[in-house]
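Visitor: Can you look at this prediction? I've put the sequence above it.
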Amino acid sequence: MKLATLRRRTYGLPGISGVARLDRRTTRLAGRLNPGDIAIIDHVDLDRVAAGALVAAKPAAVVNAQPSISGRYPNLGPDLIVASGIPLLDNVGSEIFAAVKEGTRIRLDGDLVYVGEAPVAKGTAQDTQTVAALMSEAKSGLSAQLEAFAVNTSEYMSRERELLLDGVGVPDVRTKFAGRHVLVVVRGYDHAADLKALKHYIREFKPILVGVDGGADALLEAGHKPHMIVGDMDAVSDAAFATGAEVVVHAYPDGRAPGLARVQDLGIDAVTFPTSGTSEDVAILLADEKGADLIVAVGTHATLTEFLDKGRSGMASTFLTRLRVGGKLVDAKGVTRLYRSRISSAALLLLVIAALLAVVAALAVSDSGRTYLNNFDSTWNDFVNWIQDLFS
């Protein structure tokens, strides 16, 4: 039975009912959503990473105070929401954050949001057809977006040229990267599938595991323990901090680090890395500057579509960071396509069988070996007879 139908029967009113959860930071909200809640966000041009986090939480509906597709460029988040069967009510206005309190039961019916029987907000209900139409219109804005991206890249290069060219500002850390493989995990594009595909690589090469904000919890969910946690610290669970991983807090260029207070309250020593780039850039630059042989990126941005989908000037730093690191940086999907375990399961099984046959042959041709085999045969027969006596 569909959730919407169940709610109509339960509460006797049309539409979809649920407990409201509100946050202007979408990824932070996704971390505390329960299945069946109604997510209220404030996110212009909803990107695929944020939408994926919402979908994973299984809300009854998503209400956006802003346009989920503004028309600047074809962002990928709204299509993921509606394709997952989750109703999306768009552009209801920021006033909803004052009209609806956290934990209040609300109801969506058509393009209206109700608290009790009183309408408190009105928006535009989106579906696959309307999202497709908006995406088609937004493609016309790509050229302007590319020009803006180029300008942002030039500005970032001017601000951070010493960091990018000479590594000035990279802090000292306890973790030893020199000569090692490093796996940088962001809770982003296909991160769970990529981590699963990399399990043999991780077992064989034992890379240093770096979780970027929620990527630390992604590592835990995949059965791995992070060696280092990098980021703003707003999407890292206490369980991830409890692993004992070294913590590097991403700070603003002026030194302010809002996430540092939380880390210090937990009694954890941390270092700060001031830069105007993104947290994933911090992790990659740190690994590169400290001498990593290879950096494998999971869940990060790799294609032009993904760069534009994020829709912010910070993506300029990611582009330049990838240029700086060069061939040392490999996307996880490339590793899974090229990597094969050095010893296949079939070869290992054949090796074990051959070793056993060699041992048996050696025992069979020697006097002491035949004595051992006769004793083993006698012991085995006694054991089989004892088992048969138990069930007779």
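Guide: Perfect, thanks for sending it.
Visitor: C-alpha only now, for contacts and for neighbours.
Guide: OK.
Visitor: How many residues are close by the closest residue to Ala362 other than its chain neighbours?
Guide: Distance criterion CA to CA, 6 or more residues apart in numbering; nearest residue to Ala362, sequence neighbours excluded, is Gly369 at 7.2 Å. Other residues lying near Gly369 total 16 when counted by other CA atoms under 10 Å.
Visitor: Okay, and Gly369 sits in which element?
Guide: helix 367-391 (DSSP states H and E).
Visitor: one step back: quick check, the residue nearest to Ala362 in contact with Asn375.
Guide: No. The criterion here is CA atoms under 8 Å, and Gly369 misses it with Asn375 at 9.8 Å.
Visitor: Buried ones in the helix or strand hosting Arg9, by neighbour count?
Guide: According to DSSP H and E, Arg9 maps onto helix 3-11. For helix 3-11, burial by neighbour count (16 or more other CA atoms under 10 Å) applies to Ala4, Arg7.
Visitor: one more structure, for comparison:
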Amino acid sequence: MWDDRKVSWMFRRRSGSTEPDVLGGPVRIDSRTKNLTKRLSGGDVAIIDHEDLDRVSAEALVACAPAAVLNAAKSTSGRYPNLGPGILLDAGIPLIDDLGSQIMDLREGDRVRIEETGSVYRGGDLIAEGTRQTSALNEANMEAARDGIAVQLSAFAHNTMSYLEREQDLILNSVGIPDVRTRFDGRQVLIVVRGYHYKDDLQSLRAYIRDYRPVLVGVDGGADAMLELGLRPDVIVGDMDSVSDTALNCGAEIIVHAYRDGRAPGVKRVEDLGVPYLVFPMTGTSEDAAMILADSKGANLIVAVGTHSSLIEFLDKGREGMASTFLTRLKVGGRLIDAKGASQLYQSRISTWQLLALVIAGVVAMSAAIASTEVGQTAWGLAQAWFLDLWNWFPRLFG
């Protein structure tokens, strides 16, 4: 059984036996990692089919504390230096790589055992053989992937130009933006995306949210992060594939992100829930849709939590659509502030009444502390006598 989260691989020996005690447990299977993490628990064996495992997916897996992660695909293909495998290894979670499609034929709940060589067994049957990732192997993969980043940069630039040609009316002239009931004009907007450390960043902005009351926009699962902190999103934008029913029913305005041809797989889900919605067809990601919506509706400041800002972060999403994120950030320009910068620069405003209440509370606490001592009780008696003399002096003064 896996016990030590800080060790990359451990095989304890059975009591009274020279045979190694191999790792194992019940499997949870899904080709979409973000769907798998919704039902993955500690001690389960996660089976994924995720080429170039990205950072967000890896962090979600780590949070579930699986016994091991088995990947049907290559966790690093060599296209670019992706961050996911290193995160799993740093967390002490064994990663078996490139097991092939046959590993996906296992049934949910099947129990498997994993040998140190990377072989996976169900009972006595060998199911698949893969490569056990180590820190040294991962570093070698990262070094090789860095050599290929120039090719990815060229493809990224090409995708960016193609996106601009397709969506220039939307980007430049706001053509096709849905009419929403939520008022953005002249207000600050906080957009929360399921990105790197998005929950921590959102927590750091609680004082900002309290004082400025920005429009709260959750992008898919970002809406649930708001609810966890006791905040109700005003708008939810997304494909509706990673947001909970609770969030969709919280009263927020729902905007379903659709493909440019009008197809919107998320529409069926919101219709089944009976929730009113609008459709926003555009090429790109849901976080782009949220930013363009806020910008076109007149927001004077956009604070972003969990969004993408660097080239590696764009490539780490592993899809051409990240070119739209690059152009969206150019369009939004000076109105956009990254959450980390906002949390470091912002200082909570303290009103006069709050300051007065703090002073009164301090005086009361100090008085109580002094009154509990012998000296304090003597001083209190002298103060009472002085006040009584003063009270008696006033009638004589005016008599």
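Guide: In hand now; what should we look at? Computed from a prediction, not measured in an experiment: that's the story for all the values here.
Visitor: From the chain's centroid, how far away is the helix holding Arg9 of the first structure?
Guide: Chain-centre distance of helix 3-11 of the first structure: 32 Å, with CA atoms, centre = their mean, to the nearest Å.
Visitor: Surely Thr275 of the first structure is in contact with His250?
Guide: Yes. Counting by CA under 8 Å, Thr275 of the first structure does reach His250; the two are 7.3 Å apart.
Visitor: quick one: which of the two has more around it?
Guide: Set side by side, Thr275 of the first structure and His250 show more neighbours around His250, with 31 against 21, by other CA under 10 Å.
Visitor: neighbours around the counterpart of Ile255 of the second structure in the first structure, how many?
Guide: If you follow Ile255 of the second structure across to the first structure using TM-score structural alignment, you land on Val248. Residues lying near Val248 of the first structure (other CA under 10 Å) number 26.
Visitor: Read off where stretch 150-167 of the first structure ends up in the second structure.
Guide: Counting by TM-score structural alignment, stretch 150-167 of the first structure corresponds to residues 157-174.
Visitor: what do you get for stretch 308-326 of the first structure?
Guide: Here stretch 308-326 of the first structure aligns to the second structure at residues 315-333, judged by TM-score structural alignment.
Visitor: what does that stretch rub up against?
Guide: Stretch 315-333 of the second structure is contacted by residues 52-55, 80, 82-83, 152, 156-157, 159-160, 163-164, 171-172, 283-285, 287-288, 291-292, 295, 308-309, 314, 336 when judged by CA atoms under 8 Å, 6 or more residues apart in numbering.
Visitor: Restricted to helices, list those residues.
Guide: If you go by DSSP state H, the contacts of stretch 315-333 of the second structure have 55, 152, 156-157, 159-160, 163-164, 171-172, 287-288, 291-292, 295, 314 in helices.
Visitor: element containing Val363 of the second structure, please.
Guide: Val363 of the second structure belongs to helix 352-371 when assigned by DSSP H and E.
Visitor: Does anything pack onto that helix? Which helices or strands?
Guide: helix 374-398 (3 or more CA pairs under 8 Å, 6 or more residues apart in numbering; DSSP states H and E).
Visitor: Which strands or helices does the helix it packs on pack on?
Guide: Where contact means 3+ CA pairs under 8 Å, 6+ apart, helix 374-398 of the second structure is packed against helix 352-371.
Visitor: what angle sits between the helix it packs on and helix 374-398?
Guide: Counting by axes from the mean of the first three to the mean of the last three CA atoms, to 10 degrees, helix 352-371 of the second structure lies at 110 degrees to helix 374-398.
Visitor: Would you map the helices across the stretch 151-300 of the second structure?
Guide: Secondary structure of the stretch 151-300 of the second structure (DSSP state H, counting those that start in this stretch): helices at 198-204, 206-212, 222-228, 245-248, 266-273, 286-296.
Visitor: right, and those helices - which one's nearest Arg183 of the second structure?
Guide: helix 286-296 (9.5 Å; CA to CA).
Visitor: List the buried residues for that closest one?
Guide: Going by neighbour count (16+ other CA under 10 Å), the buried part of helix 286-296 of the second structure is Ser286, Glu287, Asp288, Ala289, Ala290, Met291, Ile292, Leu293, Ala294, Asp295, Ser296.
Visitor: Check the secondary structure at Gly36 of the first structure for me.
Guide: Each residue gets one of three states, and Gly36 of the first structure gets coil by DSSP: H, G, I helix; E, B strand; the rest coil.
Visitor: roughly how far apart are the residue mapped onto Val217 of the second structure from the first structure and Thr130 of the first structure?
Guide: Residue pairing (TM-score structural alignment): Val217 of the second structure is matched to Val210 of the first structure. Here the criterion is CA to CA, to the nearest Å. By it, Val210 of the first structure lies 40 Å from Thr130 of the first structure.
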